[in-house]
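**Q** have a look; sequence and predicted model below, questions after that.
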Amino acid sequence: MSRRTVLFVLANPEPGSFCHALVDAGRVALETAGHDVQVSDLYTLGFNPVAGRHDFVGAADPGRFHYQSEQARAARLGAFSADIAAEQQKVAAADILVPVFPLWWGGPPAMLKGWFERVLAYGFAYVDGYRFESGLFRGRRAVFAVTTGGTPARFSVDGVYGPIEDVLMPVRRLGLEYMGYEVSEAFVAYAAPRVEPEVRSEYLADFAARLMEVAALPVAPVRSDIHPLDLGPEAAWTRSG
């Protein structure tokens, strides 16, 4: 088996949460098998989820804040703030990206949403003409783990919340697949706060096994045909929106 670098992005404020337990189980399994593991525990890091001018060193336009324009400049010049640059280095090094989060109001916590917005920036994670099947992270792997309060029945076709695949579509399709990641089926620990201890133990073992399966899949090398420095000083979309 080839050695992989795996990045967990953990978004749960409680150190004793089941999300933390999932990451611990996955990390131990992967490291035991010889893989390299990094964990970005966003709450422990005190990661700021709020985008703004503080994301950048300098400015493309001091008079008008257009986020993607500033991201394009920062990608060209290496002018992201230190916290963003540190996370981007982790993402760039990772063969497999593993967001782990509780489902809150039908989506990830604001902490993780802010991480996506600030870290997976234009010029770093995507550029015009390179999305989905041609995305910059094409060939890299991703799988996300979610804990829910609801049971499987509530996330069924006839359930009150609808199929879990539909609930998670924005994270999967409009987030990870948008950047070119090949995304494995989400791991869902249903009703994690309410199930019996033996069920939680099964969840942990199953998640570790899922990660080992993903780690055994082929991973494409980093793309070398597109580089942020190739971006022009301004794209057409920067004049609107």
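**A** Yep, it's here. Numbering: from 1, shown residues only.
**Q** from now on I want contacts and neighbour counts done on CA atoms only, so please keep to that.
**A** OK.
**Q** what segments of this protein are strands?
**A** Remark: strands assigned in the chain by DSSP state E are 5-10, 36-41, 96-102, 141-142, 145-147, 182-183, 187-189.
**Q** so where do the helices sit in the protein?
**A** With DSSP state H, the ranges of helices along the chain come out as 18-32, 42-45, 67-77, 82-93, 110-119, 164-167, 169-171, 197-215.
**Q** want to try CSV for the strands of the chain, with distance to residue 66 and mean neighbour count as columns?
**A** Listed next are those as CSV, based on distance: least, C-alpha to C-alpha, whole Å; neighbours: other C-alpha atoms under 10 Å:
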stretch, distance to residue 66, mean neighbour count
strand 5-10, 27, 24
strand 36-41, 28, 17
strand 96-102, 27, 24
strand 141-142, 29, 26
strand 145-147, 32, 21
strand 182-183, 30, 20
strand 187-189, 36, 21
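**Q** columns distance to residue 49 on top of the ones you listed, output as CSV?
**A** Formatted as CSV, the strands of the chain follow (distance: least, C-alpha to C-alpha, whole Å):
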stretch, distance to residue 49
strand 5-10, 13
strand 36-41, 13
strand 96-102, 15
strand 141-142, 21
strand 145-147, 19
strand 182-183, 24
strand 187-189, 24
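**Q** thinking again about what came up before, which of the helices of the chain sits closest to residue 137?
**A** The closest of these to residue 137 is helix 82-93. By C-alpha to C-alpha, the value is 8.8 Å.
**Q** from the centroid of this protein, which residue is nearest?
**A** The chain has residue 99 as the residue nearest its centroid, 4.7 Å off, counting by C-alpha atoms, centre = their mean.
**Q** comparison target below:
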Amino acid sequence: MAGKTALIVLAHQERTSFNFAMKEAAACALKRKGWKVLESDLYAMNFNAVLSRDDITGTFISLYYLFIMLYAITGVVKVEKKANGMRISCFFMYYLQNKKALLSFTTGAPPSMTSNSGLNGDINVILWPMQNGILNFCGFQVLEPQISYAVAHIPQEARVGILKNWEKRLEAIWDEKPIKFLPIQDFEGPTGGFVLKKEVEETLSESKYAPTVGQNLGKPLPPDSQVKSEGTRL
């Protein structure tokens, strides 16, 4: 899609890993479709998501830095640490409407290990804080994550297949429907404690499943809600 800009944030330190191959495949596929591709390598920037003594000035910790960390990993703000302090440059283009984001990552485990009875726990629960608490909170439409399971334990031809399918998906990525989250207008404001409005909760109570992983209302979690959009869920 001509005229589109993509920001690829590399958050894995091993550039020889399959994650790097996924990044390269994404960049090539998007460029072929006419996208402008920007790359942000957090490790090359020496970015550390863990607050350290170097980030403390005087007798207090700047809450502003915490927001900078949040935005740095979503591509809205680029953070570079210099000897004389922190330099911040904003990517204002990512405040434009219709910005979309997706997580692409590999695992060392098979899908069964991140099922609702698996050792690592339900992948939907694992993804909720990142996809809702970071991406959705920052105003992104969140697309289905690209999860490559157990890549170190599958044949080379299977890994090649993953890369080809990833490139094919990217050819029409802008037309994909996002994962659904409850809109902020469904919640009360400060005086109401930021909980679901009574009328909204009453409407949602008729469903067999919870509306979301987070706002579950004590019901069974919606199947695949963080790995599939409503249009592709079974």
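**A** Happy to help now that I have it. Fair warning: this is a prediction, and the values are worked out from it, not measured in the lab.
**Q** TM value for the aligned chains?
**A** Overlay of the two chains. TM-score (TM-score structural alignment, normalised by the length of the second structure): 0.60; 164 aligned residues with a C-alpha RMSD of 3.1 Å.
**Q** which one of the helices of the first structure lies closest to residue 141 of the first structure?
**A** The minimum distance between residue 141 of the first structure and the helices of the first structure falls on helix 197-215, with 7.5 Å, by C-alpha to C-alpha.
**Q** about what we covered before: what's the most buried one of the helices of the first structure?
**A** helix 67-77 (a mean of 22; mean count of other C-alpha atoms under 10 Å).
**Q** that helix vs helix 110-119, what angle?
**A** Between the axes of helix 67-77 of the first structure and helix 110-119, defined by axes from the mean of the first three to the mean of the last three C-alpha atoms, to 10 degrees, the angle is 60 degrees.
**Q** for helix 67-77 of the first structure, packing partners?
**A** Here helix 67-77 of the first structure touches no other helix or strand, going by 3 or more C-alpha pairs under 8 Å, 6 or more residues apart in numbering; DSSP states H and E.
**Q** run the chain-centre distance for that helix.
**A** 20 Å (C-alpha atoms, centre = their mean, to the nearest Å).
**Q** can you check what angle separates it from helix 82-93?
**A** Angle, helix 67-77 of the first structure to helix 82-93, by the same axes, to 10 degrees: 70 degrees.
**Q** sorry, back to before: please say which position in the second structure the residue nearest to the centre of the first structure maps to.
**A** The alignment leaves residue 99 of the first structure without a partner in the second structure, by TM-score structural alignment.
**Q** show the contacting residues for residue 99 of the first structure.
**A** With contacts defined as C-alpha atoms under 8 Å, 6 or more residues apart in numbering, the neighbours of residue 99 of the first structure are 8-11, 143-145.
**Q** quick one: which two of the residues you listed are the most distant?
**A** Based on C-alpha to C-alpha, the longest span within these runs between 11 and 143 and measures 14.7 Å.
**Q** more neighbours, those two?
**A** A count of neighbours by other C-alpha atoms under 10 Å puts residue 11 above the other of residue 11 of the first structure and residue 143, at 25 against 22.
**Q** and the closest residue in space to that one that isn't next to it in sequence, how far is that from residue 10 of the first structure?
**A** The shortest distance from residue 11 of the first structure to any non-neighbouring residue, by C-alpha to C-alpha, 6 or more residues apart in numbering, is to residue 101 (5.1 Å). According to C-alpha to C-alpha, to the nearest Å, residue 101 of the first structure stands 6 Å off from residue 10 of the first structure.
**Q** shared neighbours of those two, which are they?
**A** Common contact partners of residue 101 of the first structure and residue 10 (C-alpha under 8 Å, 6+ apart): 19, 112.
**Q** before we move on, back to that, just tell me which of the strands of the first structure ends up closest to residue 20 of the first structure.
**A** strand 5-10 (7.5 Å).
**Q** just checking, residue 140 of the first structure touches residue 184?
**A** No: the criterion here is C-alpha atoms under 8 Å, and residue 140 of the first structure misses it with residue 184 at 10.9 Å.
**Q** who's more crowded, those two?
**A** residue 140 (22 against 15).
**Q** counterpart of the more buried one in the second structure?
**A** Under the alignment (TM-score structural alignment), residue 140 of the first structure pairs with residue 99 of the second structure.
**Q** equivalent analysis for residue 150 of the first structure, please.
**A** Per TM-score structural alignment, residue 150 of the first structure is aligned with residue 109.
**Q** so how far is residue 154 of the second structure from its match?
**A** Residue 109 of the second structure is 11 Å from residue 154 of the second structure, by C-alpha to C-alpha.
**Q** settle it for me: which of those two has more neighbours?
**A** Comparing residue 109 of the second structure with residue 154 by other C-alpha under 10 Å, the one with more neighbours is residue 109, at 16 against 11.
**Q** pretty sure the more buried one contacts residue 150?
**A** Yes: if you go by C-alpha under 8 Å, residue 109 of the second structure and residue 150 touch, sitting 4.7 Å apart.
**Q** surely residue 88 of the first structure meets residue 119?
**A** Yes: proximity of residue 88 of the first structure to residue 119 meets the contact threshold set by C-alpha under 8 Å, at 6.0 Å.
**Q** can you pull the residues that touch both of those two?
**A** Applying C-alpha under 8 Å, 6+ apart, one finds that no residue jointly contacts residue 88 of the first structure and residue 119.
**Q** look up how far residue 186 of the first structure lies from the most far-flung residue of the first structure relative to its centre.
**A** In the first structure, the residue that sits farthest from the middle, by C-alpha atoms, centre = their mean, is residue 63; the gap is 31.8 Å. To residue 186 of the first structure, residue 63 of the first structure is 42 Å away according to C-alpha to C-alpha.
**Q** how about residue 46 of the first structure?
**A** Here residue 46 of the first structure is placed at a distance of 26 Å from residue 186 of the first structure (C-alpha to C-alpha).
**Q** more crowded one of the two?
**A** Per other C-alpha under 10 Å, whichever of residue 46 of the first structure and residue 186 has more neighbours is residue 186, with 18 against 10.
**Q** what does the more buried one align to in the second structure?
**A** So, by TM-score structural alignment, residue 186 of the first structure is matched to residue 145.
**Q** what about that match, distance to residue 167 of the second structure?
**A** Using C-alpha to C-alpha, residue 145 of the second structure is found at 14 Å from residue 167 of the second structure.
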